[in-house]
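Engineer: Sequence below, structure please.
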Amino acid sequence: MSMRIARVALCAAVACATAFAVGTADAAPQARAEKTRSLDILLTNDDGWRGPNGSETPFIVTLRDALRAAGHHVVVVASGTDQSGQGGRITMPPTTMEVANPEPDVWTVKPGSPSDAVYFGLDEVFHGKKPDLVVSGMNPGTNFGALINHSGTVNAALTALEFGVPSVAVSLASDPRTWPDGTDHSAGPAAAYVTDLVTRLQDKSRRGQLIPEGVSLNINYPLVPGPVDPATGKPGSVLPPRGTKATTVARGPYLTPDYIPVNGQSGRPGTYTIGLGANTAPAAEGTDVRAVTDGYVSISALEDDHDVDGSTTGWLRTLARQLR
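Structural biologist: I've put the predicted structure just below:
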């Protein structure tokens, strides 16, 4: 797939999302709602569906309810356990999985990675009829930059592309150190944002494919604290994002590992504790990390073929000729 197609997909997504992000009034919301059709959506995440009615995983519940309120048929297929940071891992045979159907249109798999959930959903739950869209999220915590390599949220969306199903991954910025409740406050507005984005993609698709073939959209919604509540000393609300930006994926490591020996010497066999910190170096302008840091919703277009374009392709062909 050419980068031009990916950019077209990204520009279309941003064009249809920006008005909502900055709070622009919709001139004819009722007319638009009447034009759109109900979509069949497979909803998953990497935190699973846990607790009665998803009570231990409230963000996927919030997104499901928002999409359903917009008239879509939403089926949740997710792990029954927390599978954060599992990337695109799949469970290999002969391992068996326990499948549960705890409530209508909710399926869980154990053990099951996010990619396992998408595999099972497409093969069994939506057997014989692909969903119109796979949505993965909402994840409490960003999935941008190099984090997308390890994110179960993002890789669940990319797994859908293997089967030709367009997909969207959704993550929310969080600040667990200074404002742990911030992500809770932003969940509702973020779900409304995603629902509006899906509607606008429908408007632009003219009943065709929602997103160009082989492209997934990775959305990171910022946490923009409102004024501090004098009674608590903490922000009492979230402000709307400053807008939506089409972004590229920031390069370089985002997580900084730190392994500390419990016994023995560093760099030698033994037991280690694992520490992970965030890279606080300023991100480049135009990247997903920079956009979210600046208070914008970031939308990046991810391709399923993992190929490169342009001059790198020529370099690779020259190398291949030399190796004959």
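
Engineer: Going by C-alpha atoms from here, please, whenever you check contacts or count neighbours.
Structural biologist: Fine.

Engineer: how long is stretch 306-315 from one end to the other?
Structural biologist: Using CA to CA, to the nearest Å, the end-to-end distance of stretch 306-315 comes to 16 Å.

Engineer: chain center to that stretch: distance?
Structural biologist: Centroid separation for stretch 306-315 versus its chain: 26 Å, with CA atoms, centre = their mean, to the nearest Å.

Engineer: ok, Thr153 to Asn218 distance?
Structural biologist: Distance, Thr153 to Asn218, using CA to CA: 9 Å.

Engineer: To check against the first, give me the structure of this:
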Amino acid sequence: MRILLTNDDGYDAAGLIALRKRLKKIKDLEVFVVAPWSNKSACAHSLTLNHPLSFVKIKKNYYALKDGTPSDCVNLAFCTIFKDKLPDLVVSGINNGANLAEDITYSGTAAACMESVLCGVNAIAFSQLYEKEVDFKRSSKLAVKLILKLLKTNPLKKRRFLNVNYPSCESDYKGYKVCKMGKMRYVFSSKMQKNPRGLEYYWLDSLYDLSKVKANNDDIDFVRRGYASITPIKLNLTAKKEIKKVKKWLENE
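Structural biologist: Sure thing, here's the model as predicted:
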């Protein structure tokens, strides 16, 4: 069995390293890493089409993709490293910070899985809620068990993947909950600064407050309460219930 491990935090991220270390101990499991050279958080499902990409070999079966996104990592790995035989599974993470609710539309972690299932390879994304401390010992151990289970049996249809979010390492772990996506409350803002020549520039500062999100038996709710959420994600974004409404709206003058 062969696994491609990637992320959006970069090839040297602690979550990826912790998960790889545990996966490497499993007999008859070959682990390959292709991850971005630098942090690509919130890059979503973007591909690099306007400049070339290059691999940097870190060690055996371990590569960083210069200037590449998580989707690039998966796509290019399939075209090169796995050109003769695709991997059995793509694993993305463990991300430093949760990818809950609509955050997955921003998430490079989730996007790597989107790219994988588009190419016909099963995928699973792992993230961990960040509070004051970051420790991936517990989440990496739990993640490996899910990975091995998924390698044996995939419960999903095509073009679907699992999005897993672990609670903070500081919280008591209560087990898994299979649930729907929640609805995040976003506050969009930016911070303006000036360079030494007086020119203005901005840092985007999109924030949310989980404490203000109402409990609704969803991924936000369960992770906040100390559970790990598992949400099946599909790529078809059609709002099917709205089709008739839009047709009627179009017909009305």
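
Engineer: Same drill for Thr153 and Asn218 of structure 1, tell me which one is more crowded.
Structural biologist: Thr153 (33 against 28; other CA atoms under 10 Å).

Engineer: Check for me that the more buried one belongs to a strand.
Structural biologist: No - under DSSP: H, G, I helix; E, B strand; the rest coil, Thr153 of structure 1 falls outside any strand and is assigned helix.

Engineer: what residue of structure 2 takes the place of it?
Structural biologist: Alignment note: Thr153 of structure 1 maps to Thr109 in structure 2; criterion TM-score structural alignment.

Engineer: give the contact list for the residue most central in space within structure 2.
Structural biologist: In structure 2, the centroid-proximal residue (CA atoms, centre = their mean) is Thr109; its distance is 2.2 Å. Contacts for Thr109 of structure 2 were tallied using CA atoms under 8 Å, 6 or more residues apart in numbering; they are 7-8, 41, 70, 92-93, 95, 125-126.

Engineer: matching residues in structure 2 for stretch 60-67 of structure 1?
Structural biologist: So stretch 60-67 of structure 1 sits over residues 16-23 in structure 2, by TM-score structural alignment.

Engineer: How far does that stretch sit from its chain's centre?
Structural biologist: 16 Å.

Engineer: and if you look at stretch 85-98 of structure 2?
Structural biologist: Centroid displacement of stretch 85-98 of structure 2 relative to its chain, using CA atoms, centre = their mean, is 8 Å.

Engineer: For that stretch, buried residues please.
Structural biologist: 86-87, 89-98 (16 or more other CA atoms under 10 Å).

Engineer: Which residue range of structure 1 does it align onto?
Structural biologist: Using TM-score structural alignment, stretch 85-98 of structure 2 pairs with 129-142 in structure 1.

Engineer: Report how far apart the opening and closing residues of that stretch are.
Structural biologist: 32 Å.

Engineer: In which helix or strand does the corresponding residue of structure 1 for Ala143 of structure 2 reside?
Structural biologist: Aligning on TM-score structural alignment places Ala143 of structure 2 opposite Val194 in structure 1. Following DSSP states H and E, one finds Val194 of structure 1 within helix 182-205.

Engineer: and the helix or strand just after that helix, how far from structure 2 on average?
Structural biologist: Downstream of helix 182-205 of structure 1, the first helix or strand assigned by DSSP H and E is strand 215-221. Superposed on structure 2, strand 215-221 of structure 1 shows a mean distance of 0.5 Å to its aligned residues (mean CA distance after the TM-score superposition for structure 1).

Engineer: Please work out the angle formed by the directions of strand 215-221 of structure 1 and helix 182-205.
Structural biologist: Angle between the axes of strand 215-221 of structure 1 and helix 182-205 is 150 degrees (criterion: axes from the mean of the first three to the mean of the last three CA atoms, to 10 degrees).

Engineer: how about strand 215-221 of structure 1, aligned to which bit of structure 2?
Structural biologist: Residue span in structure 2 matched to strand 215-221 of structure 1, by TM-score structural alignment: 160-166.

Engineer: now swap in stretch 16-30 of structure 1 and tell me
Structural biologist: So stretch 16-30 of structure 1 sits over no part of structure 2, by TM-score structural alignment.

Engineer: Please consider this matter closed, and thank you.
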